[in-house]
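> pasting the sequence and the predicted model now:
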Amino acid sequence: MFDFFRQHRLLLAPMAGVSDEAFRALCREQGADLAFTEMVSAKGLSYANEKTRHLLRLAPGEDQVAVQLFGHEPDTMAAQAAWIEEAMGESLAYLDINMGCPARKIVSKGDGSALMKGPELAAAIVRAVRAAVEHPVTVKFRRGWAEGDETCVDFARRMEDAGACAVAVHGRYAEQLHRGSADWGAIARVKAAVGVPVIGNGDVRTGADAVAITRRTGCDAVMIARGAEGNPWVFAQAKAALAGEPEPAPPSVEARLAMARRHARLLAEREGKNIVRMRKHAMWYMAGLPGAATARARINACVSVEDFDAVFDELLACAQAHAE
């Protein structure tokens, strides 16, 4: 039994363009037990693509990460999993295979959740990767491909039979993308059907949600994705709630903007002066704040730490004036 999740119950999900080194560091500080890198293309790694390999870089002080690979060719997936294992050594916690991403540019190539339509190929990938590495291999997938056609239970059993050490289940169908609500019942049905640990994912935005999904599904760990965007504090709230302790109060405006500034600086330390990728994070941090609607246009023109600081200064002043 893969008992890793006895000590690692709160996970930051792999999110393309989001789970960068800076964001992972902030979420770990707030209580995430483990963070994933951004999902990594096996094909990109096979071309020795430095842009792809860059995604595997750890943040200062980061001891371990999990890495999620996506692709649909068993041999390529296996070879690149072996390369990751050799390159990362003890910094690698485990490898996950992405069979849940519903993005059109991913599924159009047969990757991500498209693999749920071909469980035989999906199982072949798991077997190939398991044979190529010594680290545990897990699989992340959705409730099913087509709306109304739940296949996750059978799919989970196939992945377990192929050698998956754990499975992560998102309670939406691939065709739903992010619409509607995640059905935690699907996660519970998978948990009842397999013997490996099950990670619950979907619509966890508060500490109370982390408790609720755990009780509803019996899942061994909770994976938080969009609920952490602009809100690394969700991990502190979830950790307290799962321990039966009062949740920390939501962050103040000052705390939200201070975290946004720190995030920008951490990005700049690793990326250089051009931190355009901070724009989406800034939007999330300032969502709902007084003056946020007006500030969005300015955020879309920000490039440097100084650019972002100027907008955050205005937002802080607006919030203080609004409170008077």
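Cool, the structure landed.
> make it CA atoms for all contacts and neighbour counts henceforth
OK.
> now do the strands in the chain.
10-12, 34-35, 40-41, 65-70, 92-99, 137-144, 166-173, 198-201, 221-224 (DSSP state E).
> which among those is found nearest to Ala188?
Of all those, strand 198-201 sits nearest to Ala188, with 8.7 Å by C-alpha to C-alpha.
> buried residues of that closest one, list them for me.
198-201 (16 or more other C-alpha atoms under 10 Å).
> show me what it is packed up against.
Packing partners of strand 198-201 (3 or more C-alpha pairs under 8 Å, 6 or more residues apart in numbering; DSSP states H and E): strand 166-173, helix 184-193, helix 207-217, strand 221-224.
> check it against this one:
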Amino acid sequence: MKIANIDLGPRPVLLAPMEDVTDIGFRLLCKRFGASMVYTEFVSAEALVRSVKATERKLAISDDERPVGIQIYGRSVDAMVEAARIVEQARPDLIDLNFGCPVKKVAGKGAGAGMLQNIPLMLEITREVVKAVSLPVTVKTRLGWDASHIIIPELAEQLQDCGISALTIHGRTRAQMYTGEADWGPIADVRRNPRIKIPIIGNGDITTPEQARRAFELYGVDAVMVGRATFGRPWIFKEIRDCLDLGPGAPPPLTNDEKIDVLLEQLRINVERIDEYRGILHTRRHLAATPVFKGIADFRPTRIAMLRAETTAGLTAIIEQARQMLARRDNTQAPQ
């Protein structure tokens, strides 16, 4: 599958852009484990135009993670166009427009999924950004504002006509936020539309390799995008790729020891590439969500200590303590 001239191979699996999650360390690990494409945290167009340093730092990318996209959001044509031009100087492989974020601080101000209530402005922004930059421009959005306004079949055609190179559809409305189940039926309808020529990327509730495989087989999407299921679990891309490419002949999954080594490496990369304080903050979010430590008896005090650690050495020691607890649990559960 190709997005413009970017060849992502057959049945690509993409890492979704997520605030405070898809920092450079995490992206590099996801890429190593088989992510076909990764995205930065989403970037506020208005903050970028105002040269807010914390926002500008999000533009830092590495050649080792390519292909990589930078996603921007905003509610002004001028700000989005100027931000896209700034982003282009960071040399990503593509620019993605966020018309799907449902959180109140974004959608409530008319940006992100808030654009689903102002389609003319969404289309104007898209057209003007496409004209302003030489990079491929893609869009991520939702089915509609609420269940009474499932507009994605018509919206997909309108966005394609604006010149975008691919469209990612999250199978929920803005009103749903992240509740309920993602509905892939409308995504499949868009993919089956003979007028749609651009790649359609499905997103929503891909939490296992089998779900990714079914998304390709049942809904015919060109690619799938994985979001929340990656938290503390960058190796999910290996699990999905093995399922898609090798099936029953796939090698065994990573051991718990190997997974903990990955989490420690993520900590190291984040501290080296950001700084100790923020690197630890970014890593703690993944440690809080990782499935590796689930099922360990009396783990709550260790988890709390993990989330309060303020130094690399201290956090590393707590993770190693958790490794020992996990080993004792596994030895106890092993058949005699």
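Okay, I see it. Just so we're clear, the structure is a prediction, and the values are computed from it rather than from any experiment.
> list the contacts of Gly171 of structure 1.
142-143, 181-187, 201-202 (C-alpha atoms under 8 Å, 6 or more residues apart in numbering).
> which of those count as buried?
The buried subset of these (16+ other C-alpha under 10 Å) comprises 142-143, 182-184, 186-187, 201-202.
> so which of those residues comes closest to Pro251 of structure 1?
Of the buried ones among the contacts of Gly171 of structure 1, the one sitting nearest to Pro251 of structure 1 (C-alpha to C-alpha) turns out to be Gly202, at 22.6 Å.
> stretch 20-37 of structure 1 maps to which residues in structure 2?
Per TM-score structural alignment, the counterpart of stretch 20-37 of structure 1 in structure 2 is residues 23-40.
> what's next to the longest helix that structure 2 contains, contact-wise?
Identified as the longest helix of structure 2 according to DSSP state H is helix 312-333. Helix 312-333 of structure 2 has contacts (C-alpha under 8 Å, 6+ apart) with 257, 260, 264, 267, 271, 276, 280, 293, 296, 302, 305-306, 309.
> by neighbours, which of the residues you listed wins?
Counting neighbours by other C-alpha atoms under 10 Å, Leu267 leads the contacts of helix 312-333 of structure 2 with 25 neighbours.
> alignment lookup: that residue to structure 1.
Leu267 of structure 2 maps onto Ala264 in structure 1, by TM-score structural alignment.
> what of Glu210 of structure 2?
Counting by TM-score structural alignment, the partner of Glu210 of structure 2 is Ala208.
> surely that match and Ala241 touch.
Yes. Ala208 of structure 1 is in contact with Ala241 according to C-alpha atoms under 8 Å; the separation is 6.4 Å.
> in contact with the residue nearest to Lys109 of structure 2 when sequence neighbours are not counted, which residues?
Spatial nearest neighbour of Lys109 of structure 2, excluding adjacent residues (C-alpha to C-alpha, 6 or more residues apart in numbering): Arg75 at 7.9 Å. By C-alpha under 8 Å, 6+ apart, the residues touching Arg75 of structure 2 are 109-112, 115.
> if we go to 10 Å?
Each residue near Arg75 of structure 2 by C-alpha atoms under 10 Å, 6 or more residues apart in numbering is listed here: 44-46, 99, 106-107, 109-112, 114-115, 118, 121-122, 125.
> top of those by neighbour count?
Neighbour counts for the contacts of Arg75 of structure 2 peak at Gly112, which has 28 neighbours (criterion: other C-alpha under 10 Å).
> distance of Asp189 of structure 2 relative to Phe216 of structure 2?
14 Å (C-alpha to C-alpha, to the nearest Å).
> of those two, who's got more company?
When Asp189 of structure 2 and Phe216 are compared for neighbours, Phe216 comes out ahead with 19 against 14, by other C-alpha under 10 Å.
> before I go, just wanted to say thanks for your time.
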